[in-house]
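In: Structure for this input, please:
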Amino acid sequence: MPVLTLNADNRKELAAAIADERWVVACLCAAWCGTCGSYRATFEELASRHPDKLFVWIDIEDHADVVGDLDVENFPTLLIQHENLVAFFGTTLPDAGVAHRLITAQTELSAAQLAAQADSSEERRDWQHDCNLRTLLGA
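Out: Have a look, this model is predicted:
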């Protein structure tokens, strides 16, 4: 499945897609960022390596209404989520191997391990309500 790019016309479609049971891997970037521009091809390659997951590209400036309160410190920032559990939210190196290992490590965790991880620190507990794409998109 190709990368879905959030735009003004597909917000409801994206919210519906995120509402299913697939893992979601979202890249939060900005059009002006040179690193993001070159990372887009890497992100699309990652999507082809993980066809069972939903990959989403979100421009944080074009969609500040969705991600305005998220603390994006640097680019690229990945958000990895399964159902209502945010497994990862943070900056990653713009390297396909690093992202692939991160995605694989998170998606191999059991439901119990994910729940324990989500509750393991104040930061991760905050992710569950601040970074949850289902909530942010009204899914």
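In: Every contact and neighbour count from this point should use C-alpha atoms.
Out: Fine.
In: Quick check: chain neighbours aside, which residue is closest to Thr91?
Out: Spatial nearest neighbour of Thr91, chain neighbours left out: Thr77 (4.1 Å); criterion: C-alpha to C-alpha, 6 or more residues apart in numbering.
In: count of neighbours near that neighbour?
Out: 20 (other C-alpha atoms under 10 Å).
In: Enumerate every residue touching it.
Out: Cys27, Leu28, Cys29, Phe89, Gly90, Thr91, Thr92 (C-alpha atoms under 8 Å, 6 or more residues apart in numbering).
In: can you tell me the distance between the two ends of stretch 84-97?
Out: 26 Å (C-alpha to C-alpha, to the nearest Å).
In: Contacts for that stretch, please.
Out: 35, 39, 42-43, 45-46, 72-81, 98-99, 106, 114-115, 117-118, 124, 127-128, 131-132, 134.
In: go on, stretch 13-26?
Out: Under C-alpha under 8 Å, 6+ apart, the answer for stretch 13-26 is 4, 6, 52-58, 78-83, 103, 107, 133-134, 137-139.
In: which strands and helices sit next to the longest helix along the chain?
Out: Determined from DSSP state H, the single longest helix within the chain is helix 34-49. Contact analysis of helix 34-49 by 3 or more C-alpha pairs under 8 Å, 6 or more residues apart in numbering; DSSP states H and E lists helix 96-107 as its packing neighbours.
In: structure for this one too, so we can compare:
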Amino acid sequence: MTVHVACLCAAWCRTCESYQQIFEAACAGLPEPDLRVRWIDIEDEAELIGDLDIETFPTLLIADDAHVRFAGPLTPQPETLRRVLRAHLTDATPAKVAPEYAALAERLRTQG
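Out: Here you go, the predicted structure:
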């Protein structure tokens, strides 16, 4: 099963600028065999984002082939990210999310 982990940020956001290295390092150490990790600039990839309105950075999306496991903003601390990744990579329970997050997850799935 493919698991998508996407961090939604913006190039102009100072928090995102420093968070990108934290995100990439945390994801690099994950044991998932079929993991797709994406850093998505919401302005550069506005078509991919669709109608999803991101108000807080960073925002994380974790989705598998069937549903969204987690979607929402995180505090930009490395331990918070690691805790959320551990919890939602091992627990495939569907999250209750806005339809716009589900639509983004579907677009990520179809991109391969």
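In: rewinding a little: next secondary structure element downstream of the longest helix of structure 1?
Out: strand 54-59 (DSSP states H and E).
In: Where in structure 2 does the helix or strand just after that following strand fall?
Out: Counting by DSSP H and E, the next helix or strand C-terminal to strand 54-59 of structure 1 is helix 64-67. Aligning helix 64-67 of structure 1 against structure 2 (TM-score structural alignment) gives residues 46-49.
In: thinking again about what came up before, can you tell me which of the contacts of stretch 13-26 of structure 1 are buried?
Out: 4, 6, 53-58, 78-82, 103, 107, 133-134, 137, 139 (16 or more other C-alpha atoms under 10 Å).
In: okay, which residue is most central for structure 1?
Out: Ala26 (2.4 Å; C-alpha atoms, centre = their mean).
In: Once you drop chain neighbours, what's closest to the aligned residue in structure 2 for that one?
Out: Here Ala26 of structure 1 is matched to Ala6 in structure 2, going by TM-score structural alignment. What sits nearest to Ala6 of structure 2 in space, not counting adjacent residues and going by C-alpha to C-alpha, 6+ apart, is Arg38, at 4.6 Å.
In: Also Cys9 of structure 2?
Out: Closest to Cys9 of structure 2 by C-alpha to C-alpha, 6+ apart is Asp41, at 5.1 Å.
In: Turn the contacts of Thr77 of structure 1 into JSON lines, including distance to Ala64 of structure 1 and neighbour count.
Out: Below are the contacts of Thr77 of structure 1 laid out as JSON lines (distance: C-alpha to C-alpha, whole Å; neighbours: other C-alpha atoms under 10 Å):
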{"residue": "Cys27", "distance to Ala64 of structure 1": "14", "neighbour count": "28"}
{"residue": "Leu28", "distance to Ala64 of structure 1": "11", "neighbour count": "25"}
{"residue": "Cys29", "distance to Ala64 of structure 1": "11", "neighbour count": "25"}
{"residue": "Phe89", "distance to Ala64 of structure 1": "17", "neighbour count": "24"}
{"residue": "Gly90", "distance to Ala64 of structure 1": "17", "neighbour count": "16"}
{"residue": "Thr91", "distance to Ala64 of structure 1": "18", "neighbour count": "16"}
{"residue": "Thr92", "distance to Ala64 of structure 1": "21", "neighbour count": "16"}
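In: Tell me, how many residues neighbour Met1 of structure 2?
Out: What Met1 of structure 2 shows, counting by other C-alpha under 10 Å, is a neighbour count of 10.
In: wait, is Gly72 of structure 2 part of a helix?
Out: No - Gly72 of structure 2 is assigned strand when assessed by DSSP: H, G, I helix; E, B strand; the rest coil, not a helix.
In: Looking at structure 1, name the residue matched to it.
Out: Gly72 of structure 2 maps onto Gly90 in structure 1, by TM-score structural alignment.
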